[in-house]
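Enquirer: Have a look at this prediction, sequence included:
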Amino acid sequence: MTELMHHIKELQGVLGPDKVYTDKVTRIAHRMSHSPEILLHKDRMDDFLPDAVLCAECAEDIVETIKFANKYKVPLIPQGGRIGTQGSQGRRGAIAVSLHRMVKILDFDEENEWVVVEPGIRVDHLGEFLRKKGYCQLEWPTTRSATLGGRVGTDGYDRWNLRWGRSKDSIIAVEMVLPDGDIAVFGEGSNKPIKSSMGFDLKDLFIGSRGTLGIATKIWVKTPKLPPVESWGYRAFPTPEDMVKAQIDISTDPITSAWVWRMTGAPRWVFERTFKIFANATPHEELGAILDFNLFGTEEIIVDVKKRIDKIAKKYGGFISTHLPEEEAFGKAAYTNRDLGINRFAALAGDRPIDGGRGGMWTPIDPCVPNSTALEY
């Protein structure tokens, strides 16, 4: 029995047995995250098994747990959707702090275009709420079962990253429970217009800290109105190098960068495995890489921007293939969670378990690496 188990009944007495769990089934459910790298650990069954799980329902539950943890020197592991690649795994001797019960939409301010939510709400549930009202969900990662609290912890990339940035850009403010149990709100001021800075930008210090500096209990998120028309498209390229050159030009063009909200590129070796695994087919030899994208605007804007994209793509040999479905349909299908997931599983069928890496994605370790070096990479 670990030291924590000698004192856990004290916390259960404060919060109740329906919030603090020590049974093995609950602990196993909060042991692992989405990351396959955890499977490389020899003793993964025990090393990542937390001693207890807190299912918090409000900020006060977290405050009491932090006081308990400080008293007995117990590690806390904040957990969101546990679909990220690192940071939310349990560990022996620790309490996993699950926020999945904190799912309320606390306020929706249409005039100022923001929504206030609890950290356990899933991005797909929030997105459904906002879309029905004609507003855009900016916090939209690859996996829609991610939580807003997890987004605070990771500062992740989003579906609309090209247009709206990452989590630090879309999150206006956060309420945090700090390591001493105090509760504080950190933000950037009003949404429209943005006020001048009046002090240290502490909000961005917490976003991306992976729960090491505090636990988010309330989150303010930007929610711009959706443009009237959404469109999809793609361009195929002879080589991945050609695709990267076109992607850089489109993302830096003053017109296309304003209306293209998302671009995703895939080299041949990624979708080649997808074709083989799921269709037992080989993509046509002309397909060296594929770049798909989303556009938003009016009908007139969409037509003009697609013409400009076509002009840029043709500089690098870009084309619409007769060996793929119609452009709009293929572009729309290319970024569904299912297809992106297939590409990643196809990557796992290669050398990733042996050599590591990020499957079909490239991610520079140095945050100062500019896009212009992507081609050499």
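Expert: Received the coordinates, thanks. Numbers count the residues shown, from 1 in each chain.
Enquirer: only C-alpha atoms for contact and neighbour calcs from this point on.
Expert: Fine.
Enquirer: Flag every buried residue along the helix or strand hosting residue 266.
Expert: Assigned by DSSP states H and E, residue 266 belongs to strand 260-267. Residues of strand 260-267 classed as buried: 260-267 (neighbour count, 16 or more other Cα atoms under 10 Å).
Enquirer: this is the other structure I want to compare:
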Amino acid sequence: MSFFTSPQVQVSSKAIELLNGVLGKENISTAESVRDHHSRDESSLQAFLPDCVVFPKDTLQVSECMKICYAHSLPVIPFGTGTGLEGGITAVKGGVCMDLSHMKQILSVNQEDFDCTVQPGVTRMMLNSDLRATGLWFPVDPGADASLCGMAATSASGTNAVRYGTMRENVMNLEVVLSNGDVLHSAGGGRRTRKTAAGYNMTNLFVGSEGTLGVITQATLRLYGIPEATLSAVCQFQSVQSAVDATVATLQAGIPIARIEFLDDVQMKACINYSNLEGLQELSTLFLEFHGTDDSVKAQADVVGEIVQLNEGSDFMYATEAEDRNKLWTARHSAFYAASSLRPGSRILTTDVCVPISELPEIITQTKNDISKSSLLGPIVGHVGDGNFHTLLLIDPEDESERKIAKDLANRMAQRALAVGGTCTGEHGIGIGKRHLLAEELGQVGIQTMRSIKEALDPKGIMNPGKVFL
């Protein structure tokens, strides 16, 4: 991928000298290779080089760096693991990329209270590995091994959201360094209660803010007990409609299902070949998982099996052993890379929407038909248990006509979602890829209110500029 340098802002030698004084020369880089690594995420959107990359080691260093950037009006782009999908960490106006990966301490785990506090370099896999001996886990699972504070910044969710919720429901408190270097605790210093009625909900103001309001340097998160029993299953359908109808019926029956994931026939072709899934066909497919006691997961699976049969689905293929379950869900999490293998050398323009559950069968069918009429390959996958699904549109990165076709497909998908009371993004965020849709979704008053908040917290406009707003 090519990248742009930005002529708007250049970090002066004086600013570099001041940053060196805070961080030490070994924790700041202007090398092109380092800047290039921090110029893009996993999307196919244009990359932009920051002027420099800094690696703070604690909140104090983040605060001191922000004071310098504020004084010199330098853009600051927080960087976690770079696994986003809407260009949220690209340096569209140059400036300072703040890589938080060196801040990777798990600061506390409170087993009796089911919560923990982590620094921004801690990833979800790192946390769950550390928690294993406690019998607790953090279930929000976007697929990539993303940083937990980055997941808060983008309001991530994933395969477990239907039962355990998204980051919005699982973040209890945030430590945020504001644009002027002030340090804010969104729920108050040291607070970690399950609920509060004390003032504005500042925590959820920063969840989903995509680095445009401040730098998240700590997150206090809810934890859950590891289920006594886990049962995974796969079933297949002759049509998209039948698979999604079975999903809706399962949810309407009140089954406390932990995961229910949809993969269309094109995505299944990719996953079968990429992940060596034996015994499955290139058909619309549901991956399911049940959590609870031995008796309860069997009872849940029996009821859902009956619903699947009523919707002309296949018998369940069960995965009860941990190794088999891991293979199944690794295949689901590898869907992005499996899709890429369908067209070697291609890039993926991916997008997501979320709609009310009752609207899901129709909108997925319409999207499938729209892609089929185009000249592009476009697998569909979905966290259909909460009305969220994705398209993975494979394009030749050098062919602008294909990029336009893909953008038009993605835009029509978003417009269909908005028309039925949905959102243009369930979990990817706005970044630079969906700014044009946000105004339509929120309306003029909504956008102006968001701008007023942005201006109050970031009066110089240095926090991740060019994102969220046009």
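Expert: Cool, got the structure. Because the structure is a prediction, the values reported are computed rather than measured.
Enquirer: Report the TM-score for the pair.
Expert: Between these two chains, after superposing, the TM-score reads 0.84 (TM-score structural alignment, normalised by the length of structure 1); 351 aligned residues with a Cα RMSD of 2.8 Å.
Enquirer: would you list every one of the strands in structure 1?
Expert: Using DSSP state E, the strands of structure 1 run over residues 20-21, 52-55, 76-79, 95-98, 105-109, 114-117, 171-177, 183-187, 215-222, 229-237, 260-267, 289-297.
Enquirer: Which of the ones you listed sits closest to residue 327 of structure 1?
Expert: strand 229-237 (5.4 Å; Cα to Cα).
Enquirer: Distance to residue 170 of structure 1 added to the buried residues of strand 260-267 of structure 1, as TSV?
Expert: Listed next are the buried residues of strand 260-267 of structure 1 as TSV, based on distance: Cα to Cα, whole Å:
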residue	distance to residue 170 of structure 1
260	17
261	14
262	15
263	18
264	20
265	23
266	26
267	30
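Enquirer: what's the closest of these to residue 111 of structure 1?
Expert: For these, the nearest to residue 111 of structure 1 is residue 261 (23.2 Å; Cα to Cα).
Enquirer: Now check that closest one against structure 2: what is it aligned to?
Expert: Under the alignment by TM-score structural alignment, residue 261 of structure 1 pairs with residue 258 in structure 2.
Enquirer: Next, the contact list for residue 257 of structure 2, please.
Expert: Going by Cα atoms under 8 Å, 6 or more residues apart in numbering, residue 257 of structure 2 touches 162-163, 288-291, 300.
Enquirer: Repeat the analysis, applying 10 Å as the threshold.
Expert: 160, 162-164, 250-251, 288-292, 297, 300-301, 304, 385 (Cα atoms under 10 Å, 6 or more residues apart in numbering).
Enquirer: For the stretch 101-250 of structure 1, which segments are assigned as helices?
Expert: Assigned helices in the stretch 101-250 of structure 1, in chain order: 123-132, 148-154, 161-164, 167-170, 203-206, 240-252 (criterion: DSSP state H, counting those that start in this stretch).
Enquirer: just the angle between the first one and strand 105-109, please?
Expert: It refers to helix 123-132 of structure 1. Angle, helix 123-132 of structure 1 to strand 105-109, by axes from the mean of the first three to the mean of the last three Cα atoms, to 10 degrees: 30 degrees.
Enquirer: Run a quick neighbour tally on residue 150 of structure 1.
Expert: 29 (other Cα atoms under 10 Å).
Enquirer: ok, for it, nearest residue in space, not its chain neighbours?
Expert: Residue nearest to residue 150 of structure 1 in three dimensions, not counting chain neighbours: residue 80, with 4.5 Å by Cα to Cα, 6 or more residues apart in numbering.
Enquirer: And that neighbour, how far from residue 241 of structure 1?
Expert: Using Cα to Cα, to the nearest Å, residue 80 of structure 1 is found at 37 Å from residue 241 of structure 1.
Enquirer: Of the two, give the one with the bigger neighbour count.
Expert: residue 80 (25 against 18).
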